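Q: Pasting a predicted model and its sequence here:
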Amino acid sequence: MAVLAAAAAADFALPNCPDKCGNLTIPYPFGVTKNCYMGPDFFINCTANGTAFLRRTNILVTNISVDLGEIQVQQYRAYDCYDEMGKRNHNIPWIWVAPPYTISGTKNKFMAIGCDTYATFRGYRANQERFITGCISFCDRLYSGEQDSCSGIGCCLTSIPDGLKNCTVTLASYYNHTYIRSFNPCSYAFVVQEGHFRFSDSSFQQLHNKELLPMILNWEIGNEPCDAAQETTQNSSCKAHSKCVNPNNRSTGYICQCLPGYEGNPYHPNGCQDIDECKASNSCSIGVCVNSPGDYSCKCPKGYKNDGMNPKSCIKDNRSKTILLLIISLGASGGFLLLVVGSLWIYWGMQKRKFIKLKEKYFKENGGLLLKQQLASQGGSMETTKLFTAEELEKATNNYHESRILGEGGYGTVYKGILPDNSVVAIKKSKVNGAPAQSDVFINEVIVLSQIKHRNVVRLLGCCLETPAPLLVYEFIVEGTLSEHIHKKIGKRSSLSWELRLNIATETAGALAYLHSSALMQIIHRDVKATNILLDEHYTAKVSDFGASRLIPLDQTQLTTLVQGTFGYLDPEYFLTNQLTEKSDVYSFGVVLMELLTSKVALSFARPEEDRNLANFFVRFMEEDRLNEVLDDDIVNERNVVTLKKVAEVAKRCVRLKGQDRPSMKEVAMELEGMRVTPKQPWGKSEVSSPEDTEYLLGSAMNSDAYFVDVRGDFGSRGATIGTTSGYDSIQIQMVMPYDGR
């Protein structure tokens, strides 16, 4: 961590104020005694033994940087241990951070260590925006000397964003360390400065003996950005020869930094001090160095001159020779001009050929040849998908401006694009360039979507293969995801009535039935969930996210694959056997039906442990004849009670443990279609044709958030990541839909 440079002329503390607490340098605006710090937020409590604490807390301070607006503190790690009898002993400290301090997202990582461990990290920003992330690690033995990466085997890590305060850590295990207690009785979780903890086979013993780990906090001055603070001189804390800096886009205040050519403390009344560059060796390789405020120049000796507009270097003065060379060059200008024109023409041709070869290279790397082969083998052709040029999509997205971002997932970013005909599209740009696995994901999605022609499936409009990262172009779905509506996510106007929910469920079931039995080749979606069902302007359902889907040949009924899906929706039979069938989609759709009936999320750690999984929770209440207790009160009325119970029975059958006991999607679609009551409105079954009609079908305004949990890999030896979604943002299991409407 960079600390203020130790220059002789630099002033750290205010006059007559201590500038040390033990070995820690205390620069202003911080201070250890009254009138020596800018405000109570910058008080350093220095104990008699030279230990420094932040304000009146027990947070130990070990370094302070005025240049970067950072302090290094020591934070207690959380632990969760079990003795030989399985008795739990744990301590999970609360990370206290209050303005003007926030946890640095660029300098810290969240880590969990253990062989039966899952940990979460929650925090809030100044506007009360909530963030949650976490990870899972498993292992069945300690790896002696061969396991030094934090990849999910005994250790997992994840990033956190800037600007978080008042954070909490939760730490638990799935099996109470029952099977690994002999060699790993404890789990640990902590936020640590990046690069200050390296996982190895000795990490468990190291954490057993070490309670504190370093963490970086950002700090700032005031609650106004630079432009507001500099309107009047007295409002700015930046002194002479310094500048005001907005640390990042999450900051509400500012920090000060010395101008180039100056060093010291920009908050000190004396300001930053000039650096005498002439005292440094080789400042001027030729001539005499002349120092000036904030800069220096070189006074050249006879026969030399400054190099053009650069006063810091000297070159030989060849003006007389230059005149002679100019005369000679004018005499040969005609031939030289022809040579230049010819060279430029050749160069232009070479560059053009190079550009064409580069686009051909990207085409191959992005799976263009594989796409042609697959489309041909599926009976299609390149004409089924429009090929956009890179220039077209750059113009449509305003050169991929951040204001056009609709959402981000693990494998790509979705942008809003406006084509020359003013049609609005969604454009997915992959994050990884030239990675073979990513090309497979991209091609798989194109192949899957090229087989689908259905009004309730998001339509693929085209793709672009001549860029470093492959691009997919989809129809733009304006009303976002079903999850955002039924869970009343902020930003949506209202929740959905039961009539609309039943229409959406029926349309989704019909789309999945089509994928299973009516497409040219059976397609198993493999990640059916509320966030992958989009709603258009008429509230028509659109199934999305085919990055994880698989085409099943007609002569096969099941396929062995690496388990992929989302916890809460994941078919337990598929999870245990790795045998993928269409009944896995039936299970996931049953969970979506339960969400529509209850407005509860599929997996919630806020519910009691036995009720975290909505499927188990819902079935248990039905078997106890308590269905009315879990239904969403906003959709229940005396006219639809019978229909609600019938739909609940369908959902219950869909989530039976054995796939052979579940109905097919075709049977589910037929049952739901039979239950759907056709309202006497001009739009028929499911389409909304006017704002008044839409308002009739919609419920109350949304005012709460929902969160989702996705897990990567299996529990045997791989880690997983728990995260949230907000807006269009998505964290997927393995393969991410280019546009999921979020």
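A: Noted; the coordinates are in hand.
Q: From here on, just use CA atoms for contacts and neighbour counts.
A: Will do.
Q: The stretch 351-500 of the chain: helices as residue ranges?
A: Ranges of helices in the stretch 351-500 of the chain, per DSSP state H, counting those that start in this stretch, are 368-377, 390-396, 436-450, 482-486, 498-517.
Q: Just name the most buried of those.
A: Of all these, helix 482-486 carries the top mean neighbour count, a mean of 26, counting by mean count of other CA atoms under 10 Å.
Q: which one of the helices of the stretch 351-500 of the chain lies closest to P691?
A: helix 498-517 (14.4 Å; CA to CA).
Q: that older thread, which one of the helices of the stretch 351-500 of the chain lies closest to A78?
A: That would be helix 482-486 among the helices of the stretch 351-500 of the chain, by CA to CA, at 33.3 Å.
Q: same for the closest one, what does it pack against?
A: Judged by 3 or more CA pairs under 8 Å, 6 or more residues apart in numbering; DSSP states H and E, helix 482-486 is in contact with strand 533-535.
Q: Pull out the buried positions in the strand it packs on.
A: Buried residues in strand 533-535, defined by neighbour count with 16 or more other CA atoms under 10 Å: 533-535.
Q: Looking at those residues, which is nearest K645?
A: I533 (23.1 Å).
Q: Starting from T481, give me the distance back to that closest one.
A: 6 Å (CA to CA, to the nearest Å).
Q: then this one, side by side with the first:
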Amino acid sequence: MGLFDCFGAFDYCTHETSAQTHEIPTKNVRLFSYYSLRSATRLFHPSNRIGRGGFGVVYKGVLRDETQVAIKALSAGSKQGIKEFLTELATISKIRHPNLVQLLGCCVEGDHRILVYEYMENNSLHTALLGSYSKRAELDWSKRAAICLGTAKGLAFLHEDAEPGIVHRDIKASNVLLDEDFLPKIGDFGLAKLFPDNVTHVSTRVAGTVGYLAPEYALLGQLTKKADVYSFGVLILEITSGRSSSKAVFGEELYVLLEWTWKLFKEGRLLDVVDPDLVDYTEDQITRFMKVALFCTQAASQQRPDMKQVVKMLSTDVTLNEKLLTEPGLFRPKSSSKSEGDSFRFSSHSDKGKECVTQPTTPTNLEHSTTDMIPR
């Protein structure tokens, strides 16, 4: 039996899947045999490897009907049994939105846990924008603005409209995938519930994505929607600047991207952040996008807008109330030494080097107007 024959409901490929899955209702989750996925990836050949994340390695695969798919071999063992695992996947597979990567099916044979997704022709935003020059795509401002807005819409859907609502936990450039028209789609949503807390790189190697992590999440473990909002704000700055939040440093003080943006904002030089490769853009629009990023990355989580507000601020020509904008927060390793690699301090531009946590404040209730957008 080939892969095409197995690409359907459980009943059509029972004899090629583990006997343990017998009589488990799969609803929207299509089951693939391990043999068929090995064939689709040419035995998971390294040449078909297209990415790696906290949950596993991703390979390009081709089905019997020539449909291209992305096959993610999960690297960590699930804490759940097969029934519970499939139940979670059934929930994820029902979540549909134009800006979310669609889960097509899975394999649950023996110790194998493999997910099958729709294939995205232009890989990840990280590759297209921040990767090696040979792999980068030509992303003009119109494409970048559309990527910002589409990603915001996908995240707003996860937070407010998905049932149940989902906090992504790892919004970053490598988890925003691009289709053939550079339409952005968020990947890896909902997967955190499939694994113990100590098996993803978010919890064991915070330094790996420290540039995206909200202070209250990295320091205190407070995981809310506003942690995703913070990460999205950092992502906007990467898209507008063409620079990595975790690698690029600026000035004699070696500011990271968020610190540098805040400094230039206070000096009235925000346009200096813009990627020099961008030559055709509207200054008011790109400036508004960067200010939205600063609203999203404020140290106190209560001061950040929700994602539906973010969508409105990005999609309409509003004037932002900058008087409400407060300083961003971020983490830096105390030391680069291995022994202190998991130790972080909260810092900001004005308090660089001090160990502190900004106490959340409650934003003042102020009215909106048609021209004055007040994130709160």
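A: All right, it came through fine. Quick caveat, the model's predicted, so the values are computed rather than measured.
Q: Columns distance to H208 of structure 1 on top of the helices of the stretch 351-500 of structure 1, output as a markdown table?
A: Listed next are those as a markdown table, based on distance: least, CA to CA, whole Å:
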| stretch | distance to H208 of structure 1 |
| --- | --- |
| helix 368-377 | 52 |
| helix 390-396 | 53 |
| helix 436-450 | 39 |
| helix 482-486 | 42 |
| helix 498-517 | 51 |
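Q: out of those, nearest to V61 of structure 1?
A: The nearest among the helices of the stretch 351-500 of structure 1, by CA to CA, is helix 482-486 at 42.3 Å.
Q: In structure 2, what stretch matches the closest one?
A: Counting by TM-score structural alignment, helix 482-486 of structure 1 lines up with residues 125-129 of structure 2.
Q: residues making contact with the matching stretch?
A: The contact list for stretch 125-129 of structure 2, computed with CA atoms under 8 Å, 6 or more residues apart in numbering, reads 122, 135-139, 173-178, 239, 242.
Q: Stretch 374-385 of structure 1 too?
A: 372, 447, 450-451, 460-463.
Q: Span of it from start to end?
A: Start-to-end, stretch 374-385 of structure 1 (CA to CA) is 13 Å.
Q: what about the residue nearest to E118 of structure 2 when sequence neighbours are not counted, how many residues close to it?
A: Nearest residue to E118 of structure 2, sequence neighbours excluded (CA to CA, 6 or more residues apart in numbering): V69, at 5.0 Å. Around V69 of structure 2 there are 20 other residues, counting by other CA atoms under 10 Å.
Q: Counterpart of Q298 of structure 2 over in structure 1?
A: Matched across to structure 1, Q298 of structure 2 falls on R656, judged by TM-score structural alignment.
Q: Now that that match has come up, it's in contact with V650, right?
A: No: taking CA atoms under 8 Å as the definition, R656 of structure 1 is not a contact partner of V650, at 10.5 Å.
Q: re the thing from before, tell me the one among the contacts of stretch 374-385 of structure 1 nearest to G547 of structure 1.
A: Using CA to CA, those come closest to G547 of structure 1 at I447, 10.1 Å.
Q: follow-up on the earlier one: can you report how many residues neighbour the match of Q298 of structure 2?
A: R656 of structure 1: 21 surrounding residues under other CA under 10 Å.
Q: And for the one 10 residues further on?
A: Close neighbours of K666 of structure 1, defined as other CA under 10 Å, add up to 19.
Q: Tell me if it really is in a strand.
A: No: looking at K666 of structure 1 with DSSP: H, G, I helix; E, B strand; the rest coil, it is helix, so not inside a strand.
Q: quick one, helices of the stretch 551-700 of structure 1?
A: Using DSSP H, counting those that start in this stretch, helices in the stretch 551-700 of structure 1 cover 572-577, 582-598, 614-623, 627-630, 641-654, 665-675, 691-697.
Q: average distance between the fifth one and structure 2?
A: Translated: helix 641-654 of structure 1. Compared with structure 2 after fitting, helix 641-654 of structure 1 has a mean deviation of 1.0 Å; criterion: mean CA distance after the TM-score superposition for structure 1.
Q: can you pull the buried residues of that helix?
A: Counting neighbours by 16+ other CA under 10 Å, one finds that the buried residues in helix 641-654 of structure 1 are 643-645, 647-648, 650-654.
Q: how close does V630 of structure 1 sit to S483 of structure 1?
A: 18 Å.
Q: T561 of structure 1 now?
A: 27 Å.
Q: Touching stretch 133-141 of structure 2 from outside, list them.
A: By CA under 8 Å, 6+ apart, stretch 133-141 of structure 2 touches 127-130, 278, 280-281.
Q: try it again with 7 Å
A: For stretch 133-141 of structure 2, the external contacting residues (CA atoms under 7 Å, 6 or more residues apart in numbering) are 127-129, 278, 280-281.
Q: end-to-end on it?
A: 18 Å.
Q: again, but for stretch 543-552 of structure 1
A: Per CA to CA, stretch 543-552 of structure 1 runs 19 Å from first to last residue.
Q: cool, stretch 321-340 of structure 1 as well?
A: 23 Å.
Q: Now do it: which range of structure 2 does it align onto?
A: Going by TM-score structural alignment: stretch 321-340 of structure 1 matches no residues.
Q: Would you mind finding the match for K72 of structure 2 in structure 1?
A: Checking TM-score structural alignment: K72 of structure 2 goes with K428.
Q: Mind checking what secondary structure the spatially most central residue of structure 2 has?
A: By CA atoms, centre = their mean, structure 2 has its centre lying nearest to I171, at 2.3 Å. With three-state DSSP as the basis, the three-state label of I171 of structure 2 is coil.
Q: Spatially nearest residue to the equivalent of it over in structure 1, not counting backbone neighbours?
A: The alignment partner of I171 of structure 2 in structure 1, by TM-score structural alignment, is V528. Spatial nearest neighbour of V528 of structure 1, chain neighbours left out: S588 (5.5 Å); criterion: CA to CA, 6+ apart.
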